[in-house]
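Engineer: Sequence first, then the predicted structure:
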Amino acid sequence: MRRTALVTALVTASFVLTGCGGGTGLDNVEVSKGDTPKVTVEKDFETEKTQTRVVNDGGGDEVAEGDTIKINYIAVNGRTGKEFDNSYKNESPMTLTLNEKTALPGFYKGLVGKQIGSRVLVSVPSKDGASLLQSAESLGLEKDDTMVFLFDIVSKVPNEAKGKAVKAPAWAPKLSYNDKKQPAKFTTTKQTAAKMPKTRSYELIKGTGDKVKEGATVSVQYVGQKYPDGDVFDESWSTGPRQLSLAKGGVIDCWSEQLPGHTLGSRVVVACSSDDAYGKDAKKNQQPDGPLIFVVDLLDAS
C-alpha cells in the first residue's frame, strides 16, 4: 500500500498552539452517510481559526495530547471545493501522533479531546495547515488555502511493544534503556560479534498481534545506530511513532526483508550488513555507512 499524498507532504516541526475556535463555519459542509462518505464544500470556503464539528460521537476513549491514533480521512481544498486526498480510496489510514513536533496544529486542535470511533469535521486555516506543508503545490494547494477534513478516528495505537520477554542471542550487543525505560543504545559484551557478515533479526519482546505482511505500512518506534556500539544516528522516541512503508524501496532492504513475519506488539532487533543498509554510496548520499543495528517496536500495520 502506498503512503497517502498528505502523509508525504506533512512536515515535522514545532508549532506554537493557540485556542480552538467554534464550529459554526462548518454547518454548511455536507457529509454523506456510509463507511466511505462524501464531503461537499462550496468554493471559496475560508476560516480564520481551526474549527470542529462532531458528525457522529464514537463513544470510545477520549483522545489526549501525545496519543498516537489511526485515522481515515477525506481532505478538501476550501478554495476550490475539490477533494485532494482520500485515505479510504488509497486503503491506507494515516497514523498520527498528536504532539507539537509531529502534528499540524489544525490536526492537534481538531482531534485532541474527541472520542475513538467518532467522525469529525475539521476546518484548518492556512496558519494551522497549508502554509506549513512541504510541497503544498503538489496537492494543488496554495499557502493561504483553508483545508477541510473529515476524520474517522479508528483507534489508538500503542506507544511501545508489549508481550513476552525473549532472551537475546549471545552474539548480539546489549540493549540499554533510558530513565523512561525506552530503548536507548546498544553496547558490546565479551561475546558480541565484532563484524556483521549477514543481515539477521531477533525478538526481545514477542507480541501477540497479527504477523506483519510484506509491503505493509507499519507504525513503529525505533533506534538506529552503527553496529555494534557506534553513534545513534536516528530515533523516534523523542517525537512519537513513525509510519513507514515496508515495500521495496520504501525503507532499506534489511527492514523490508526482516520485519515481515514478526508479530505486532513485538520489539525486534534488526542487524544489517552494509549491503542491506545504505550500501557503498552511503557517505556520498549523506547516510550512515557500514553495518547498522536497529531496535524496532512494531505497533500497528495496514
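Structural biologist: Sure thing, it's come through.

Engineer: alpha carbons only for contacts and neighbour counts from here, please
Structural biologist: Will do.

Engineer: So what's the residue count around residue 269?
Structural biologist: Applying other Cα atoms under 10 Å, we find 25 residues neighbouring residue 269.

Engineer: I meant residue 26, not that one.
Structural biologist: Other residues near residue 26 come to 19 when the count uses other Cα under 10 Å.

Engineer: Quick check, it in contact with residue 50.
Structural biologist: No - with contact defined as Cα atoms under 8 Å, residue 26 does not count as touching residue 50 (10.5 Å).

Engineer: Identify the contacts common to the two.
Structural biologist: Residues touching both residue 26 and residue 50 by Cα atoms under 8 Å, 6 or more residues apart in numbering: 122-123.

Engineer: which residues does residue 198 contact?
Structural biologist: 272-273.

Engineer: Now do the same for the closest residue to residue 296 other than its chain neighbours: helix, strand or coil?
Structural biologist: Leaving aside its sequence neighbours, residue 296 sits nearest to residue 222 (Cα to Cα, 6 or more residues apart in numbering; 4.4 Å). At residue 222 the chain is in strand, as set by DSSP: H, G, I helix; E, B strand; the rest coil.

Engineer: here's the one I want to compare it with:
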Amino acid sequence: MRRAAPFVVLALLAACGVACSGGGLPDGLKVNGDIGKQPTVTIPGSSPDAKLAVKTLHTGKGSKVANGDLVVANYVGYRWNGGDHKLIASSYDSGQPAMFPYGHLVPGLNKALAGQRPGGRVMAVIPPGQGYGANGYAPMQIGAKDSLVFVLDVVAAYPNGASAQGRPQPQSDARLPRVSAGATPTMKVPHVRPPARLQVRTIVQGTGKPVQARQLVVFHDLGQIWRNGKVFESSRDRGHPDSVVVGARQMIAGWDRAVVGKPVGSRVLVVVPPGQGYGAKGHAASGIASKDTLAFAIDILAAY
C-alpha cells in the first residue's frame, strides 16, 4: 500500500542496536535553546573523529524508547567534515515532528534514541561508519567522509502494542466486515458482494481531537482483500506503528478520506471500492487484482 515514510532516508541502513559504542561530545560542540524549540548548534572548525558520540542533554519522563517503538521527535541535522558544516534537515521547517522507527534507522541514530524518554533531548555525532558509510547520500549532499550531528527532542514513543482507546460501538450491518474491538484487531469479511461506495464505520469511538487534513497521523492498520480475505497490509506485522500526512495523497484515496475528521483513539472500518483504491490496475505485489475492493481496520493513535 502506498504510504508515507517520514525521514525514510535515515532508515536505509541496518541497525546495530545497543552494540554500537558511544562517547563524550567533541570539544567546542554546543547546543543552546529550550526543548521543543529549534536549537542553536555551534560546531567547531576542527574535524570530527571516527567515534560515535552521544549525550543526553535533558532527561525526559515516562517509558524508555524500546524496540518496536515509533518515536516522534523534533530535530535538526547537520553534516560535518571539518572546516565545513551545514544544516541538512530540520523538522522545524515543516512545523511537524518527524517519525523515527526505532530499530530501523542508521546505526548511530538507533544508539542515540536508545533509552531516551519523552520530553528529553539528546545530541549525537555520527561518523560515516554508523551513518551512510562510504557511499554517502547525494540527495542530502552527504559525502563519504561526512559525519552527522543531530539534536533530537523526543515528543512521544508509540509501541507496537499500541491500539485504539475508547468505547466500542455496535456493528449491526451484516453486509460489512466485522472487526474486533480488542488490542489486536481481527477482521472477518462476509461472503457477499462488496459495496459499490466507500464505507466508513467507527468500531471504537476515541476521545481525542478530530484529525485534520495535513496533520501527521500515527496509526496501526490491518488491510484485507474483500475477494479472498487475504491480509496484504499489517503495520503490526512490520513491527511498529506507521505514520502518514493525511490529505496529502500519500495513501490511497479511500484510506485518506476516512481518517480525516475521526477522533484520535478511534478504530475505524473502511471499505474501499476500486475507484478509491488501486482501480483497474490493481497492485500485483500485494496480490490486489484488477478492481479489487479492500477493507481496512485503522487505529488512529495520534495526530500532530
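Structural biologist: Thanks, I have the structure now. Only a predicted model underlies this, so the values are computations on that prediction, with no experimental measurement involved.

Engineer: circling back to that earlier point, residues near the residue nearest to residue 296 of structure 1, how many?
Structural biologist: Neighbours of residue 222 of structure 1 under the rule other Cα under 10 Å: 24.

Engineer: Now do it against residue 118 of structure 1, distance only.
Structural biologist: The gap separating residue 222 of structure 1 from residue 118 of structure 1 is 30 Å, by Cα to Cα, to the nearest Å.

Engineer: In the stretch 51-200 of structure 2, mark out all the strands, start to finish.
Structural biologist: Per DSSP state E, counting those that start in this stretch, the stretch 51-200 of structure 2 carries strands over the ranges 53-58, 70-80, 85-90, 98-101, 121-126, 147-158, 166-168, 178-179, 187-188, 199-206.

Engineer: Please convert those to CSV, extending it with distance to residue 226 of structure 2 and mean neighbour count.
Structural biologist: Listed next are those as CSV, based on distance: least, Cα to Cα, whole Å; neighbours: other Cα atoms under 10 Å:
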stretch, distance to residue 226 of structure 2, mean neighbour count
strand 53-58, 48, 18
strand 70-80, 29, 24
strand 85-90, 41, 16
strand 98-101, 30, 25
strand 121-126, 45, 27
strand 147-158, 29, 25
strand 166-168, 23, 17
strand 178-179, 12, 19
strand 187-188, 9, 16
strand 199-206, 13, 20
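
Engineer: Let's have these in a markdown table, adding distance to residue 45 of structure 2.
Structural biologist: Below are the strands of the stretch 51-200 of structure 2 laid out as a markdown table (distance: least, Cα to Cα, whole Å):
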| stretch | distance to residue 45 of structure 2 |
| --- | --- |
| strand 53-58 | 17 |
| strand 70-80 | 9 |
| strand 85-90 | 8 |
| strand 98-101 | 29 |
| strand 121-126 | 15 |
| strand 147-158 | 13 |
| strand 166-168 | 53 |
| strand 178-179 | 58 |
| strand 187-188 | 58 |
| strand 199-206 | 51 |
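
Engineer: Can you tell me which of the ones you listed is nearest to residue 14 of structure 2?
Structural biologist: Closest approach to residue 14 of structure 2 among those (Cα to Cα): strand 98-101, 12.1 Å.

Engineer: That closest one vs structure 1, mean deviation?
Structural biologist: For strand 98-101 of structure 2, the mean deviation from structure 1 after alignment is 2.3 Å (mean Cα distance after the TM-score superposition for structure 1).

Engineer: equivalent range in structure 1 for that strand?
Structural biologist: On the basis of TM-score structural alignment, strand 98-101 of structure 2 is assigned to residues 94-97 in structure 1.

Engineer: contact partners of that stretch?
Structural biologist: 4, 7, 66-72, 87, 102-103, 157, 219, 240-243.

Engineer: How about stretch 236-251 of structure 1?
Structural biologist: Contact with stretch 236-251 of structure 1 is made by 1-3, 66, 68, 94-97, 99, 101-102, 159, 182, 214-223, 255-256, as judged by Cα under 8 Å, 6+ apart.

Engineer: which among the residues you listed end up buried?
Structural biologist: Among the contacts of stretch 236-251 of structure 1, the ones that count as buried by 16 or more other Cα atoms under 10 Å are 3, 66, 68, 94-97, 99, 101-102, 159, 214-223, 255-256.

Engineer: List just the one of the strands of the stretch 51-200 of structure 2 that sits closest to residue 238 of structure 2.
Structural biologist: It's strand 98-101; of the strands of the stretch 51-200 of structure 2, that one is closest to residue 238 of structure 2 (Cα to Cα) at 10.5 Å.

Engineer: how far does the closest one sit from the chain's center?
Structural biologist: Put simply, strand 98-101 of structure 2 sits 5 Å off its chain's centre (Cα atoms, centre = their mean, to the nearest Å).
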